[in-house]
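Enquirer: Coordinates only, no sequence provided:
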């Protein structure tokens, strides 16, 4: 239904219909996924001044997804879209200036763009801006404001904010140490398939680090989730764990045989 409506709208050269049809091709909704077609449709919508399509096309260029990777093209699209107050484009520009991607690194500009993006009170930008305040990226450190923004974002269910706050509680960094609160937040992030949280939880439960006791079943389960998400760290941890357990079982079996004699 969505694909049919978008296709009919796109035939009228409507920029929003073109962008929606691009989304359908990207996600494979009502049709086979075709990222090259996605890029072509976003370009048509962007040519009409659609800021959302500009941002989406910029993301494709930055990843080399459906088009040849071109950070300069991505930057130019983000600049144009950001001029229309498109918060996603402003967020991407912030990250590019923060990390020096395609432009000279400029943390002050990174902060300014992120602050503009956060005006829409989106949980993602609030989380990132919170980290900027805490780390002093392009601004004076303001732990209180950073934690306030992270908490707002985490309470809206954003996995990255939950992960960051969870680590702060676990380590007693910027917040009084509260292992239970830390584990609770990390598990919420892990439930959303956030690999970093799955890795940390797997490590904690397998080794007893921070929590003071080992829970092999939970640790193994979290590491398996992380491994399924492509974590090389989890893959190596599980390999080591299996080798250790095999040695233990072999030793027990040998001891049992000796005792039987």
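Expert: Thanks, I have it. Just so it is clear, the model here is predicted, and its values are computed rather than measured.
Enquirer: use CA for all of it now, contacts and neighbours both
Expert: Noted.
Enquirer: got a list of contacts for stretch 164-180?
Expert: Identification of contacts with stretch 164-180 by Cα atoms under 8 Å, 6 or more residues apart in numbering yields 143, 150-151, 154, 181-186, 210-211.
Enquirer: same thing but at 6 Å, please
Expert: 182, 185-186 (Cα atoms under 6 Å, 6 or more residues apart in numbering).
Enquirer: So for that stretch, what gets flagged as buried?
Expert: Counting neighbours by 16 or more other Cα atoms under 10 Å, one finds that the buried residues in stretch 164-180 are 164-171, 178-179.
Enquirer: can you check stretch 72-91 too?
Expert: 73-75, 77-82, 85-91.
Enquirer: Return the closest of those with respect to residue 118.
Expert: Comparing the buried residues of stretch 72-91 against residue 118 with Cα to Cα places residue 87 closest, at 7.4 Å.
Enquirer: thinking again about what came up before, who wins for most neighbours among the contacts of stretch 164-180?
Expert: residue 186 (29 neighbours; other Cα atoms under 10 Å).
Enquirer: Name the SS class of that residue, please.
Expert: Under DSSP: H, G, I helix; E, B strand; the rest coil, residue 186 falls in the helix class.
Enquirer: dropping in the other structure now:
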């Protein structure tokens, strides 16, 4: 009865009534009801939300070998809600559920092995558990196997095999796999390049609220690859991803706002978007924001702030930021003049083949050097998978 009310099966959905029946079943010793009642407490459905009560119920179910209860208890230990955070306990309970064949727990345990959380890092063990889930047709397990094959995690790197896994994951409904498979088709990795197919896959992911898919689709509209070039559509999809806090899209939308591409020109909004991206560690956003502070576009001119953001981008390896910060050191803008540091930064940018950097390094700290022009943020904001 509880699940009929919980899911509205043949009766009007009623969370409070579902809780009443779950409580009766739990009192009668049903481990499944204990777990489901724990979910109600975790989500605050039909009862006042309580992480502690959820943990208590999950533990009761877990102690009775209920796989879902074990996995849910593991997750609470992972995030530290209702219990003290403990990766060791998370792994313990994920393992208990995984050994019972639960795909979600198998994937969670695989992730712990992949990243060394609660256990010694072991990529081969990670692949073992991802494969266990994948063999059951689990969408996430199939996706994780694709990622491992693409990046050479626990297995030999094999782009073609990655595509095969992603294809299966897409068939199983994995949204991130739609995006990653799109990247393979766009770049011709493991499959013949097919920009039209890439656009189709990005759109599938984008329409399911996948931020990376939305941003990648926006980039195809910007560049006119696989779709007809359309700045309006590019800005629309960048905004959809930016609204989800996706830093690359925030940066790309910032470029649209700065130059009036597909949206009204708004340099203050561009600066705000670059800042949002930069605060998440995006080097392109940080460098773009630094340039706005240098030129006083969209923000009050400030060499100190320009140097601050260039420095952040340099720490992330941005060649353009290395060049721009080098110029600041060479000319004493926002920092004390330091020809030695300037040469170091020019040389670092030259190592990445940044235009004009080798010449600047070769002339050392000589006066009269021209500063490189502004390179749009989009040039650093191409396609990425997860």
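Expert: That came through, no problem. Because the structure is a prediction, the values reported are computed rather than measured.
Enquirer: And the TM-score between them?
Expert: The TM-score (TM-score structural alignment, normalised by the length of the first structure) is 0.84; 248 aligned residues with a Cα RMSD of 2.4 Å.
Enquirer: any chance of the contacts of stretch 164-180 of the first structure in a markdown table, plus distance to residue 158 of the first structure?
Expert: Converted to a markdown table, these look like this (distance: Cα to Cα, whole Å):
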| residue | distance to residue 158 of the first structure |
| --- | --- |
| 182 | 15 |
| 185 | 10 |
| 186 | 11 |
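Enquirer: which SS state does residue 219 of the first structure fall under?
Expert: Residue 219 of the first structure ends up helix, using three-state DSSP.
Enquirer: now the corresponding residue of the first structure for residue 243 of the second structure: how far from residue 225 of the first structure?
Expert: By TM-score structural alignment, residue 243 of the second structure lines up with residue 155 in the first structure. Residue 155 of the first structure sits 24 Å away from residue 225 of the first structure, going by Cα to Cα, to the nearest Å.
Enquirer: Ok, residue 158 of the first structure next?
Expert: Taking Cα to Cα, one finds residue 158 of the first structure at 19 Å from residue 225 of the first structure.
Enquirer: what do you get for residue 184 of the first structure?
Expert: From residue 184 of the first structure over to residue 225 of the first structure (counting by Cα to Cα), the distance is 17 Å.
Enquirer: out of these two, which sits in the busier spot?
Expert: The residue with more neighbours, out of residue 184 of the first structure and residue 225, is residue 225; 20 against 15, by other Cα under 10 Å.
Enquirer: if I line the two up, what does the more buried one land on in the second structure?
Expert: Correspondence of residue 225 of the first structure to the second structure, assessed by TM-score structural alignment: residue 312.
Enquirer: where along the stretch 151-300 of the second structure do the helices fall?
Expert: 159-171, 175-187, 195-206, 211-223, 231-242, 247-259, 267-278, 283-295 (DSSP state H, counting those that start in this stretch).
Enquirer: what's the closest of those helices to residue 350 of the second structure?
Expert: Of all the helices of the stretch 151-300 of the second structure, helix 283-295 comes closest under Cα to Cα, at 17.1 Å.
Enquirer: Buried residues, that closest one. List them.
Expert: Using 16+ other Cα under 10 Å as the test for burial, helix 283-295 of the second structure gives 283-294.
Enquirer: Residue 223 of the first structure: what's it in contact with?
Expert: 199, 202, 234.
Enquirer: cool, and residue 124 of the second structure?
Expert: Residue 124 of the second structure touches residue 154, counting by Cα under 6 Å, 6+ apart.
Enquirer: what's the spacing between the equivalent of residue 135 of the second structure over in the first structure and residue 12 of the first structure?
Expert: In the first structure, residue 135 of the second structure lines up with residue 47, judged by TM-score structural alignment. The spacing between residue 47 of the first structure and residue 12 of the first structure, counted by Cα to Cα, is 15 Å.
Enquirer: Check residue 251 of the first structure too.
Expert: 73 Å.
Enquirer: and if you look at residue 86 of the first structure?
Expert: Per Cα to Cα, residue 86 of the first structure is found 24 Å from residue 12 of the first structure.
Enquirer: Please tabulate the contacts of residue 223 of the first structure in TSV and include distance to residue 4 of the first structure as additional columns.
Expert: Listed next are those as TSV, based on distance: Cα to Cα, whole Å:
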residue	distance to residue 4 of the first structure
199	42
202	45
234	43
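Enquirer: Filter the residues you listed by whether they're kept in the second structure.
Expert: Checked against the second structure using both residues aligned by TM-score structural alignment, their matches' Cα atoms under 6 Å, those keep these contacts: 199, 202, 234.
Enquirer: Just want the most central residue of the first structure.
Expert: residue 160 (6.4 Å; Cα atoms, centre = their mean).
Enquirer: where does that residue sit relative to residue 150 of the first structure, distance-wise?
Expert: Counting by Cα to Cα, the gap from residue 160 of the first structure to residue 150 of the first structure is 9 Å.
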